[in-house]
Structures are given as C-alpha cells and as structure tokens.
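[1] got a predicted model here, sequence first, then my questions.
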Amino acid sequence: MKSTYKYIYILILALTTSCQDPFELTRNDIITEDVVFEDETLANAFLADLYERSLFQLKGGFADNNVNLINSFGGEARNFAPWQGPFGSVIGPVFNEQGAGSLNYWPYELIREANVFIESLSLSTSLNEDFISVRTSEARFLRAWAYFEMVKRYGGVPLVTTALSSNASDEELLVPRNSEKEIYDFIGSEMDEIAVILPSQPTELGRVSRWAALALKSRAMLYAASVANFGNQQLDGLLGFPASEANSYYQRSLDASNEILTSGPFALYNKLPDDKVRNFIDLFVDENGNPEVIFAEHFDATAGKGHNWDRFAHPDGFGYEWNSNFPVYLETLELFDFVDGRSGKIDRTLYDGANLFDPEDYFGNRDPRMRASISYPGMPLRGKLTFYHHSTTFTNPETGLRETSESPTFVIPGSNGWLAKAPSRNVDAGGNPTSLQIRKRMDESLPEPGPGELSSTDYIIFRLGEIYLNYVEAAFYLADPNGDMQARMNELRDRAGMPALSIAEITEDKIRQERRVELAFESQVFWDLRRWRIAVEELDLVMRHRMRFDYDFDAGQYTIQISDGDKGRLRSHPERNYYYALGLSRIADNPNLVENPGY
C-alpha cells in the first residue's frame, strides 16, 4: 500500500504545481474538496493518509523504540535503558490528573478527517458506487479503530460522527462524553454494517476486508463483555456496563469469531508442522501466502516506510549496531509450561547460583512458543549460538584444573567457539539486561545489516490465532454453547506442539495463560490484564526479575541467580488507572467533559 500511495502523493504534487501568472490572485496550491472527491486517485490518497495516521501500533521515541511500550506496560518485557519510554515512562510513574502520559491518545483531528471523507465521498456524482461504498467503509473502520483505542484508555468519550464546521456554535463543538457502552455499541454496529460491504480479499496490501471488520468486532465485543463481567459501573453509567449484559457481548464476540473460523479463507499457520519452533517463528515474518494473517500494517523500507524492530530485537553479536533492546522478565518465561505438563514456574529457591540446570530441558522442553518468542542462552541463530552467560567454568586441558573466566573475548579451549562471557549488551549495559530478550517478529533471514538499515516486515494486527482465543474465552463464559470450546483450544495448542487439554482443564486461569503465551509481545497482554480487572494484582508494585546465567562447560549446564529486574524500580497500576484521566487541559478546553474517578 505504501509504495502505491507514494506515487499518488507524487501525482498530487504535480496537480498542485502547475504554471500560473504570478499576478493571478486565485491560489493553485490547494486541491479543493469538490475535486478530491470526484477523482478516484485523489480520494485514494486522502484515505491512504488516514491509514498512515491510524494507531495500529505505538511508535514514537528515538528511532521508534516505543514499539515495545505496551509490552513493557504489561510487565512482559521492557527496553534496556531508562531514558527510553518503555522503561522510564512505564516503571515508577503513577498517572495523575494531567492525563494518560505516554499512553495518551485523543485523535479527534483524525476522526474529523474520516468524517469529512465519509460524508464528502458519499456525495460524489462521478465516482463508481461500489468504489464509494467500499472506500467509505474503510474509513468507517479506521474511525471505529480510533474510538476503540480511546475507549480502552478512558472509557466513554465524545462520539462525533459528523464533520463539525469551524463556524459551529459552542454547543455543537463542546461535545460531552458518551458512555463507555455507547462507544462499544457504536464499534459493534459499525462493523456489522461494513462487514457486508467490504470485499473478502482487499484490493491492496494493508487495506481492511470484511474479515478485518469481523476481527475488530470479535476483539472489541470481548473487551466490552469483560468490562461488564469484571468491572463496575461508575459516574452514573458513563463508565462500565450492567453486569447482566456481559453475556450479550460475549455472544456477539463469539458469533464474529465463529464466522471467521467457519467461513473465512484463513488457517492456522502450519507450513512446518514437524518443527514447531521454526513454524511459530516464521508465522510473523512469512509474507508469501501466509494463511493466518487477517489484517496487517504494510511496511516497505524501499518506499520510505520501514521500521527498526530487527535492529532492536537482535542480540549483541549479529551485526546490528543497536541491539539487545528488549529484555524479557523471568515472570514471562514462567508462563511457558513444559511439553510434558510440568508448570513453567520453577521453585525459585533453586535459583541459588549452585544448582545446575540442563538447558536441553530448561529451555528445550518448554512450550515451543517460548523458544520462538524469547531469545535465550545457547539459542541457535544465523548459524551461531546466542550467549547470555556472565562466566564459564571449565577444566583447563593444560593444567587439569577447574578455572572460571569472565572474558568476553576468551574462547574455551576445545569448545568450537564458546565464549567465556556473552557480548556486553546481552549481559552488562549498566545492569539492565535480564539475560532473556524478545525474539518474536525478528526476521532471521535478513542479511547482515548496515548502519541504520530499516526492515520491511509487516506488523500483524489481526491473526487467526487470536480469533481462536477470543472464541474460547467467550465460549467459556457462555457455557460452551456450540460444544466445540475444547476442540478449538486444542487445535491451537496442537499447532504449538503442546498436549491437549481435557474439558476440566480449560479453566479461566488456563484460558488466560494460553492467551498470554500465544500472544506474548503482540501488545495485547496489557490490555487483557486491564479488561480482566487483574492489572492491580499483576502490575501494581509487583517486582519483576532478571536472571544471571553462569555456564559450567564440563557439565554442559547453567547455574541461575535472580534479582530485581528494574534497578530497584516498580511499576504502578492503582485501581483508578483502569480509566486514565482525560486531563486538566482537555477539561479546561471543554467544560462539558466529566473527569474520570480518582483524578
């Protein structure tokens, strides 16, 4: 999509720079609306700008290092340096009456432009009717997405579906908040209406289809159901839902998910069924007929739209000048159980720096999704090994004595390249590394990079794996109305290489764990913890831990120690943070807005 729109932008420039008498008073550097919405190319360019400005993933920060912000808020991982937003703005601060901090999002300029597009294109007298209906439906999706991003943060917000004139009265401009329920109902009804208009297959990469609309409905209605089920009504109904309505939203989510699962042209990615780890790795980077992707943000570095994920995610020692940027916590590792059914949570008293752990079991026998999602000590990568250990103890073949080395340049004799200590940014860097890092979404097929080289891997917004999880969660609370909750759960686990669960084993806790494992580092866990209303117990003043690995070369095993993972800092998520403050400045600008409780 990006490359197509680049040429549209060039065409717009050409249209706006024609020759003109310098004394002619009529400007020719502005394209008027009556021209834009009567020209297919210009209308597409307008819509392309809306796509580009939509918040499909958080960016910002130096070199867009905020791409890991939501994962950091969710306690899954963080960035290595306190000056980066996903560390400094996440760990420690309590959001106050000033607003939502680094999570702030109030995109009414984008919503106004979407409203302009929807209204104006609908009045076109020369464009094809199908073109008009499909393109306006795409804009309605983007508008609904903007409201979804706001309702997750603030609850009810002003619902504006017309393009307000600059000459509008204060009464028209100072719009009060709609209820949280009204926003979710709007999203659901919009997706119902546009799903029957949008094509099954998008005309270009990065455009939404009917399945993307159903996927948004599946996710948004599940969020609404959770708020009704686990939250409380506040501000005279402005926030929250009646608990009695939870099942109706679970049902709407279930129905949308079921339509995708039974009628959609998708399948769980399973091109390498005999290699569960590589299969799950490839799911996020394979753009050659990937059957699991429902909707993705398209990237093309050659067309001017690239990203730095691979630079950030690659461990030190693989050619990227900026690397090892996403440390993962012990608590995240513990979510991944073992393939033989053992819990992923090891008795922490064993992490005493003396007990030996066999990496073939400790890492190799865990849920394959762990090895596909997390970089770990001894991990094979690009024909080499990835090192995260602080020292190596070995028997010196010359003296026969046991020795310990902490030199990152010393190679253990007879080891075929085993470094006594990992490269600096994997284990040092001011004490910030956790000795685990995010691996998911890392494209290991890229050539050795040059300085500042950007990547083009698409960012998956909706995929079938999530729809399975949405379906199972909704089915659980509805008492499995279609009788296939267990089958759906086990289809997903079988793809991952994990043993099937009995119906009795599919509990609320197990469903949540499965979701946190399958969707790890996909910027969803944080929002899940909030909608389940367990973010306070999971995140508020709860310490996360880092790991220290030391290698015994003779035994081929590691000793492990754990310590505070954030240099003495703690996250905060008090009860009031389930709804962030609109902020004093917005209240001052619009006195009809009511602030959220606790601010």
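    Noted; the coordinates are in hand.

[2] C-alpha only now, for contacts and for neighbours.
    Noted.

[3] which parts of the stretch 301-450 of the chain are helices?
    For the stretch 301-450 of the chain, the helices defined by DSSP state H, counting those that start in this stretch occupy 309-313, 330-333, 359-362, 368-373, 424-427.

[4] out of the ones you listed, nearest to Pro597?
    helix 330-333 (31.2 Å; CA to CA).

[5] coming back round to it: in TSV, list the helices of the stretch 301-450 of the chain along with distance to Ala496 and mean neighbour count.
    Formatted as TSV, the helices of the stretch 301-450 of the chain follow (distance: least, CA to CA, whole Å; neighbours: other CA atoms under 10 Å):
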stretch	distance to Ala496	mean neighbour count
helix 309-313	22	24
helix 330-333	16	20
helix 359-362	17	13
helix 368-373	6	25
helix 424-427	28	22
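
[6] out of those, which is closest to Arg533?
    Closest to Arg533 of the helices of the stretch 301-450 of the chain, according to CA to CA: helix 330-333, at 19.0 Å.

[7] circling back: would you turn the helices of the stretch 301-450 of the chain into a markdown table with distance to Glu171?
    Below are the helices of the stretch 301-450 of the chain laid out as a markdown table (distance: least, CA to CA, whole Å):
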| stretch | distance to Glu171 |
| --- | --- |
| helix 309-313 | 45 |
| helix 330-333 | 49 |
| helix 359-362 | 63 |
| helix 368-373 | 51 |
| helix 424-427 | 56 |
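
[8] here's the one I want to compare it with:
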Amino acid sequence: MMKNLLKMKKFIKYILLGVFIMIASCSKDFLTVDPVDSIVADNYYKNKDEIRSSTAILYGGTAWFDYLAGLMFYAGDMASGDMYYTYDQEGQFFYFSFNSGNAHLTSGWKSLFRVNSYCNSVINDMPDAARKNGVSEDVINAALGEARFVRAWVYFLLTEYWGEVPIVENGSDLIASGDMMLPKNTRKSLYEFIRRDLAFAEENLPGKDEEAGRATKWAAKGLMAKLYLTMASDLTDSQSAEYFDLAKKYAQEVIDNSDGFQMIDSYKELFTIEGNNNSESLFALQMIGAGGYGLGNPRNTAWSRSSVIADQTWGGGKGPTLNFQSAFEPNDGRRKWIIMQKGDYYPELDKADGGYTYNIRTANPDDPNSPIENANQVLSHIKKYVIGKAADVNNQVGTDQDAGNNLYLMRLSEMYLIYCEAAIGSGNETSDATALEYINTVRERAGLADRVAPLTFAEVMHERRIEFGMESIRWFDIKRMYYRNAQAATEFLNAQDRENYYYAIPTSDENLMNSYAGYEIATPEVPMVIYSDQIKAFPIPSEAVVSDPMLAGEAVDYNFE
C-alpha cells in the first residue's frame, strides 16, 4: 500500500506544472477555465498512466488549499460553535458577523470553483483525446468516475454553504459563447446534479483501487448516503421519508462493503501520517509532508499551540469553546486526541525532550531563553491533526503549512451515524436495533457505555459532534438541524454561550496560575453571537457578484439535457 501511496503522491506533485499550464494559468473567470488545446490534449492523454496522473491532482492540496486552509474550518468548526478564535476576519466566523466582503469567504468560493474547473477539464477534454490514442473505455470511464465524484463533492460543499450557486459543467462552451454570465441554480437542481455525478461514479469506480487514496464506489455510495440524508432533512418535502430510507440503504451498503473498509481500533492513529489511507478512510485529501506550500496539511501549523510543539505555529489563540469542552462525557477516549487539557501527555510530540505535557501555562523565570507557553482564553488547545515537528515525524512536516497527514472529508464511522440519523427519520427517537448497534460500535471505540433504547436525535447529534470534532463537518450537521426546524436550530446555536471564556484571578502564585482554580468564567452581559438567516445560506462573495451580476438574481432550475 505504501508503494502505491507514494506513487500517487508523486503523480500529484509532478503533474502540477502541466495542469497549471493547461488550466490554472489560462483562467479568465472564477467559474471557468479555458479549454485544453486539442493538440495538447491529444498528445497528453495517451495511456492509462497519463490519464490517472491528470486525475491525481483532484486529491491534492494545491487544488483545494485555499478552501482547506481557511473556510473549511472557519465555517465547519468556528461558525458551528466548537472552535474559539476571535481575531480579524477569521474571528468573524466565530462571531457569525461575516459578510460578502470577507476575504476567507471569497477565497473558499474561488478554491471550490477552481477544483470544479479541474474536474471539468478531465470530464470534457480527456475522453475524445484518449479514444483517439486507443485507450480503453474502462480506463476512460474510471477516470471520469473520479472527476465526477470529486465534482459532486465540490457541489455538495457549495450548496451547503451558499444554498444556490451556478452549475458549471463545461467552461469551453461558456468561453465559446462569449457569455460568461450565469444565474444561480436552485438547490433542487444542485442536488440532482450531485446525484447524477455520484450515480455515474458509483457505477464506474472500482471497489478498491490499486493506488491507495483514490476514490472508490464505496466513497461514491458514502456521499450518496450523506446527500440523501441532507435532502431528507427538509421534512416538508413529500419525498423526505423515501430519502431517509435511501440514506439508510447507502450507508448500510458501505458498512457491508466487501473491499476491506472497516473502522480501525485506534482513534488516535486516524490523524497521524502512519494512519494515512487506513481502512476507515473513505475519502481524504492526499497531503505531501514537507512538499512545499499548498501540498501539505496546514492544520499542524494553524492549530499548534507553540514552537515547543511545531516548527511553524499560529495556533496559540485557538482552542475549543467552553461549550465544546463541556460536551465530552467523562472518560471519553477521544477527548485527548481532539483537544489538549492540563496534564495530557503526548510522547509523540517534542520527542527530543521526552514528550510533551500540556500545562495551562509554561514559564521558567530563571531562564529567559526558555520557551514560554501562555494560556489562551479557553485554557485548552487543539490536538487533532497536530503531529509535531519535522524531527518528530521523520521530516514529514515542513515550514510552509505542509504536514504529511491526510485531511479527511469522509470516514467510515460516519456511515454508522448516518444510518442512526436516518433510522430516526422525521421523529425524535428510534428503537431500531441496528441503529443502536451502530452508535454503540462508535462509542465502544471511545470506551463509553452503550446507549439504550430509545435512541434520540439529540444523542446522535452529540455523538457526531464528538466523533468528528475539529474535522470541519459540524456545520453540515447544523444545516440538517436547520432544515428540520429552523427556529430550533437557531435557538440551539444561540444557547451555546460560545463567547464565554476564562479570565485569570490576579495572583503571583505560578502553581495557581497553572491550575483551573486560578481562573473564573466570564460571560458577557449581552450575547455577542446572535445567529441570523445566514444559517440558511452564506452570502455570495461580493467579488463574484461584481464579476457576474446574475448571481444577485433569483435562482433558476438547471436544464438537464
């Protein structure tokens, strides 16, 4: 597996130049790219290896980087109330005060449409050229399956953030027409567009690829389960019950897969380099450690507390909200691998000094050159995806936000919890024996007691919040809650008191300052975070609307020809 993984990551790294020449440098608009010149395409798609190298970039950080390094966790973890961070435009997601001019909203939008452009280039430019070169239909359709799967994922993200966005299938046609203005399309059209792409991917992707990390039919089925669960959550839809059943069906098929996908025993291992492309990973972005800017996982830099832990670090002010910290049940085995709290010991970090023990603050007044770690406002920092210095991981971490641990978009454990949520359906609880078995499978790995019937919607949402804590998918849970009951979801968010923080009691006692007893919780008299209708849809970036004024108009149904 390691040999195939390295082969794929080499494809991702070395194909970048060619892809940028053909695609990125020719971009005239955030929605489209120039068509690949037919002569270039004919000379490029000559065999299976060249075709697979063209799809390899779809899994790499470069195409996704501006999204995964910003909006992905600003929306997924901060806007949802799990991560505390108040600085500048990032902090606007914490306060839910961002508007259409927010730079991170704009870069996330551009990044996702950039990935869509890469997908469209493969979908539109590859097949004819490959056929001219005698490539088999099986190879062509498998590559199309990869591109359509990734495009489906991109559009799932776009519609869950912005609600209504334009469907762009073919930049060549737009450029040829000379009309680059596109209207938004309805959510109904977007969901159907996603469903069609996934149906094609499911039929044409293998159950297990020869190169670890590539999309499989099980990944396509997994996103199909998530899509139907999302569609079903609009309880006013006459097909809601049917969609819940389909979500259960697809989740069950993935759980019962015959290609070796299964939950692994160690929650900790999931987020390490050694855990890349493990049997629980259904879809993850393939990160290249120390490969340079845009090629690796930026979380190690963005979330590490200090230079004691990482060679490059911006995470001192970030941490879990007090509300998120209080959500953990006692003795939850996942907690230590999601967030750091006083006394936690991590032998894999700062190995040169015998490992790292988390303290609220670390100071050595007798040595002015000693590293100092100060408390943040929540007295806790993030552990998930934080893997240490280059020396800790065999030089698989660089200083350009480029750690080598993959970044998940979907794990198998999510299928277990999708089944549970779908089994509850439009109600508030279920006694479905399989649903109870599945949630307890997830809880058993965490060392927690079994749930007993009836299993409630709130319990499933709680389990998802913890199991996928700091994996940046919490916002999509909030959206499904909103589709079910907008008022209840808004009240839930506003009741989080996420703006609560700790302040230090004046003292010169270092021991007291390094214990929770030395701090008290501050609660603003007037709540600073008040949720609004932006839960339904984020504002489309003003830069995009200036480029395409039709985005300010009403959404229209897409014409599926």
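    Noted; the coordinates are in hand. Keep in mind that what you see is a predicted model, and the values were worked out from it rather than measured.

[9] TM-score of the superposition?
    TM-score for the superposed chains, counting by TM-score structural alignment, normalised by the length of the second structure: 0.77, backed by 499 aligned residues with a CA RMSD of 3.9 Å.

[10] of the helices of the stretch 301-450 of the first structure, which is nearest Val227 of the first structure?
    helix 330-333 (24.8 Å).

[11] how about Thr161 of the first structure, what's its match in the second structure?
    Taking TM-score structural alignment, the alignment pairs Thr161 of the first structure with Glu169 from the second structure.

[12] is it correct that that match is in contact with Asn120?
    Yes. With contact defined as CA atoms under 8 Å, Glu169 of the second structure counts as touching Asn120 (6.2 Å).

[13] neighbour count: the two, which is higher?
    For Glu169 of the second structure versus Asn120, neighbours defined as other CA atoms under 10 Å are more numerous around Asn120 (24 against 19).

[14] can you tell me how far that one sits from Asn102 of the second structure?
    Between Asn120 of the second structure and Asn102 of the second structure the distance is 27 Å, computed by CA to CA, to the nearest Å.

[15] ok, Arg480 of the second structure next?
    Noted for Arg480 of the second structure: a distance of 25 Å to Asn102 of the second structure, by CA to CA.

[16] measure Asn288 of the first structure to Ser445 of the first structure for me?
    Distance from Asn288 of the first structure to Ser445 of the first structure, by CA to CA: 14 Å.

[17] compare neighbour counts for the two and give me the winner.
    Ser445 (9 against 6).

[18] residue in the first structure paired with Leu285 of the second structure?
    Using TM-score structural alignment, the equivalent of Leu285 of the second structure in the first structure is Glu297.

[19] which non-adjacent residue is nearest Trp475 of the second structure?
    Gly76 (4.7 Å; CA to CA, 6 or more residues apart in numbering).

[20] can you pull the contacts of that neighbour?
    Gly76 of the second structure makes contact with Met470, Glu471, Ser472, Ile473, Arg474, Trp475, Phe476, according to CA atoms under 8 Å, 6 or more residues apart in numbering.

[21] of those residues, which belong to helices?
    In this view, these that belong to helices under DSSP state H are Arg474, Trp475, Phe476.

[22] looking at the helices of the stretch 301-450 of the first structure, which is nearest to Val542 of the first structure?
    Of all the helices of the stretch 301-450 of the first structure, helix 330-333 comes closest under CA to CA, at 10.7 Å.

[23] could you tell me where that closest one falls in the second structure?
    Helix 330-333 of the first structure maps onto residues 322-325 of the second structure, going by TM-score structural alignment.

[24] one more: stretch 509-528 of the first structure?
    Mapping stretch 509-528 of the first structure onto the second structure (TM-score structural alignment) gives residues 458-477.
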